[in-house]
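Novice: Okay, sequence plus prediction incoming.
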Amino acid sequence: MPQKSEQPSFAEILRGTERSAVHLEMRDAYGDNERFAAWRRGHRTDWSDRATWWRGFHEEVAGAVARGVVIRRARVVSEPVSEYVRWEHDVTRANVGAGEHVRWLPRRSASDLALPGNDYWLFDDRLARIHHFAGDGSLVDDEFSTDPTLLKLLASSFEAVWERAIPHEKYSV
């Protein structure tokens, strides 16, 4: 059974990561946020003005990548995609710019995959940060686990999605 513990920040965990960090996302929408709301009102990112879109998260990712950590994100999405996923696809350019490798898997291509019930990060195959969301997509809680059986399941499910998923630059929404 997964165990709860003190919750280190994402930045703290990533700074201690040596080889790899993978993130599996399986929701078609997450809680509302100001950036998504602005996008819905027609605001688009000015990619030539890095100061307007580069955030602390991107700095942490870029730093880890510079140390040799491979960071991969896979998103399982319904098609046609939700408005939220269209926004995510648009702003994923920032993740890629920070050094993440991102792929998208249409949900219909995942029907025969055994996937966990929650989104998660997996760091060096040694620590899982499992996200628990409310029905409206807002984050309720993060759970941490070092259980070897769970880590193995999460690693294999991510790799199964990654193998089938479409690289960000080739996926259209």
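Specialist: Yes, it's here.
Novice: contacts and neighbour counts: CA atoms only from here.
Specialist: Fine.
Novice: which stretches of the protein form helices?
Specialist: Counting by DSSP state H, residue ranges of the helices within the chain are 10-15, 34-40, 56-66, 83-98, 148-164.
Novice: Quick one: closest of those to Tyr171.
Specialist: helix 83-98 (8.8 Å; Cα to Cα).
Novice: counting contacts, what elements does the closest one pack onto?
Specialist: Contact here means 3 or more Cα pairs under 8 Å, 6 or more residues apart in numbering; DSSP states H and E; on that basis helix 83-98 packs against helix 34-40, helix 56-66, strand 101-106.
Novice: this is the other structure I want to compare:
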Amino acid sequence: MPLSVPTWPELLGSATGSAVHLEMRDSYAVDYETGPFAEWRAGFRHDPADRESWWRPWLDLIQGTVGRGVAVRRARIVSEPVSEYTRFLYDGTFTNIAAGELVRWLPRRQASDIALPGNDFWLIDGRLIRWNHFTGEGASAGGEMSEDPAAVKLCADAFEAVWERAIPHDNYKIS
């Protein structure tokens, strides 16, 4: 029986020790006309001193999750030279870090020998996967939940292999 897909507050609220996220795409739902990416392209940059202007309510959720003692780690596998969208993500990652996430970057060519799942995912407490499905254009195509032990092991092993090789955000320089 398929598991229902919880809301993000429900999913992260269920975490007691860890929540890890692996991102493997070079762009996600790029809107060149409106929204944060378009604003960034026009020169907008988040002001580190103006936390209220950052990505809400997501960062509040991350801050609350970390505040409960949950380690939240995000790893991004990226092509180099990086895409314009990856530059946008990179420029805003300081907000994730300020909320308490640990973020690392792995150049795609260094991931060639890692067994990776076919989709981005969140793994909660090493037991529950939320697969993130996307269209070819990067728009969300919904999520899917799994507790399948083989899939959990694949995701856990893949994430840890990526994390071990990946470069902490403060040390990663985009090309």
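Specialist: Looks like it arrived, so ask away. Not measured: the values here are computed from a predicted model.
Novice: Of the helices and strands packed on helix 83-98 of structure 1, which stretch is the most buried?
Specialist: When you average the neighbours per residue for each of these (mean count of other Cα atoms under 10 Å), strand 101-106 leads with a mean of 21.
Novice: next one: it to chain centre, how far?
Specialist: Centroid separation between strand 101-106 of structure 1 and its chain, computed with Cα atoms, centre = their mean, to the nearest Å, is 10 Å.
Novice: And stretch 46-63 of structure 2, by the same measure?
Specialist: Worked out by Cα atoms, centre = their mean, stretch 46-63 of structure 2 lies 16 Å from the chain centre.
Novice: Any idea how many residues pack against Glu12 of structure 1?
Specialist: 11 (other Cα atoms under 10 Å).
Novice: What's the match for it in structure 2?
Specialist: In structure 2, Glu12 of structure 1 lines up with Glu10, judged by TM-score structural alignment.
Novice: how about that match, what does it touch?
Specialist: Glu10 of structure 2 makes no contacts at all, as judged by Cα atoms under 8 Å, 6 or more residues apart in numbering.
Novice: Check Arg41 of structure 1 too.
Specialist: Per Cα under 8 Å, 6+ apart, neighbours of Arg41 of structure 1: none.
Novice: Contact partners for the residue positioned nearest the centre of structure 1?
Specialist: In structure 1, the residue lying closest to the centroid (Cα atoms, centre = their mean) is His23, at 4.2 Å. Applying Cα under 8 Å, 6+ apart, we find His23 of structure 1 in contact with 72-74, 119-122, 158.
Novice: What residue in structure 2 is paired with it?
Specialist: The equivalent of His23 of structure 1 in structure 2 is His21 (alignment by TM-score structural alignment).
Novice: As TSV, the helices and strands packed on helix 83-98 of structure 1 with distance to Asp136 of structure 1 would be great.
Specialist: Listed next are the helices and strands packed on helix 83-98 of structure 1 as TSV, based on distance: least, Cα to Cα, whole Å:
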stretch	distance to Asp136 of structure 1
helix 34-40	15
helix 56-66	24
strand 101-106	21
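Novice: Which of the ones you listed sits closest to Asn95 of structure 1?
Specialist: Asn95 of structure 1 lies closest, by Cα to Cα, to one member of those: helix 56-66, at 6.6 Å.
Novice: so what does the closest one touch, helix or strand wise?
Specialist: helix 10-15, strand 70-77, helix 83-98.
Novice: from the ones you listed, which stretch is densest packed?
Specialist: strand 70-77 comes out most buried of the helices and strands packed on helix 56-66 of structure 1 by mean count of other Cα under 10 Å, with a mean of 22.
Novice: how close does that strand sit to structure 2?
Specialist: Compared with structure 2 after fitting, strand 70-77 of structure 1 deviates on average by 0.3 Å (mean Cα distance after the TM-score superposition for structure 1).
Novice: what's that strand in contact with?
Specialist: 19-28, 61, 64-65, 85, 99-107, 110, 158, 161-162, 165.
Novice: 6 Å instead, please
Specialist: 20-26, 28, 100-107 (Cα atoms under 6 Å, 6 or more residues apart in numbering).
Novice: out of those, which one sits closest to Asp46 of structure 1?
Specialist: Glu100 (19.7 Å).
Novice: what's the neighbour count on that closest one?
Specialist: Neighbours around Glu100 of structure 1, by other Cα under 10 Å: 22.
Novice: hang on, the earlier thing: would you check which pair of the contacts of His23 of structure 1 lies furthest apart?
Specialist: Farthest apart among these - using Cα to Cα - are Arg72 and Asp119, which lie 13.6 Å from each other.
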